[in-house]
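1. Have a look at this fold, sequence not included:
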């Protein structure tokens, strides 16, 4: 089952994002029990440059596993987000696994 994780940065966390980014990216690409990272990237401000949040798509067996994965993200551990949503998601169009 796929899950979309949408997280919005707290104001003033630009430095936290920059410092934590290497650990965040390593976390995404390190084997996590029951979780496969599929895609992700920063959500941007209207200027198209400034990061204001994060969007991740993962595959996990259930919501509890997806929420544990999200809670373990170094960005979350750094208290960078003002809000986080973890929701089941149906990856239809553009999914390489669905032809």
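-> Yep, it's here. Since we're looking at a predicted model, the values are computed, not measured.
2. switch to C-alpha atoms for all contacts and neighbour counts from now on
-> Will do.
3. you'd agree residue 27 is in a helix?
-> Yes: counting by DSSP: H, G, I helix; E, B strand; the rest coil, residue 27 is found in a helix.
4. And here is the other one:
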């Protein structure tokens, strides 16, 4: 399956409160497969000091872009309005690619 890179950019004014409240649900969600999509890597994008979250990066293994979008729409972070905007791009994983299952 192809891989997709998701980069969500937080709403600056409310992101800390949303992340704190929703993070446990988000973490459970991304550890499960939904719509044939699984997150294979990811984490918070932080400022230079490492103290403040600015967004989220996920690498998704998905059958296609539409499935990846459905997966992301089900993420509790999306439902809570954490992201001001996002990017989703198909990606050819080279260095460090996970083994084919």
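-> Yes, it's here. In this text, all values refer to a predicted model and were calculated from it rather than measured experimentally.
5. residues contacting the alignment partner in structure 2 of residue 82 of structure 1?
-> With TM-score structural alignment defining the correspondence, residue 82 of structure 1 maps onto residue 84 in structure 2. By CA atoms under 8 Å, 6 or more residues apart in numbering, residue 84 of structure 2 lies in contact with 8, 9, 10, 11.
6. All the strands of structure 1, residue numbers only.
-> 2-9, 36-44, 51-59, 81-89 (DSSP state E).
7. Give me the mean distance between the first one and structure 2.
-> Once the two structures are superposed, the average separation between strand 2-9 of structure 1 and the matching residues of structure 2 is 0.4 Å (mean CA distance after the TM-score superposition for structure 1).
8. Also the last one?
-> Its matched residues in structure 2 lie on average 0.8 Å from strand 81-89 of structure 1 after superposition (mean CA distance after the TM-score superposition for structure 1).
9. do the second one as well
-> Taking mean CA distance after the TM-score superposition for structure 1, the mean distance separating strand 36-44 of structure 1 from the aligned residues in structure 2 is 0.6 Å.
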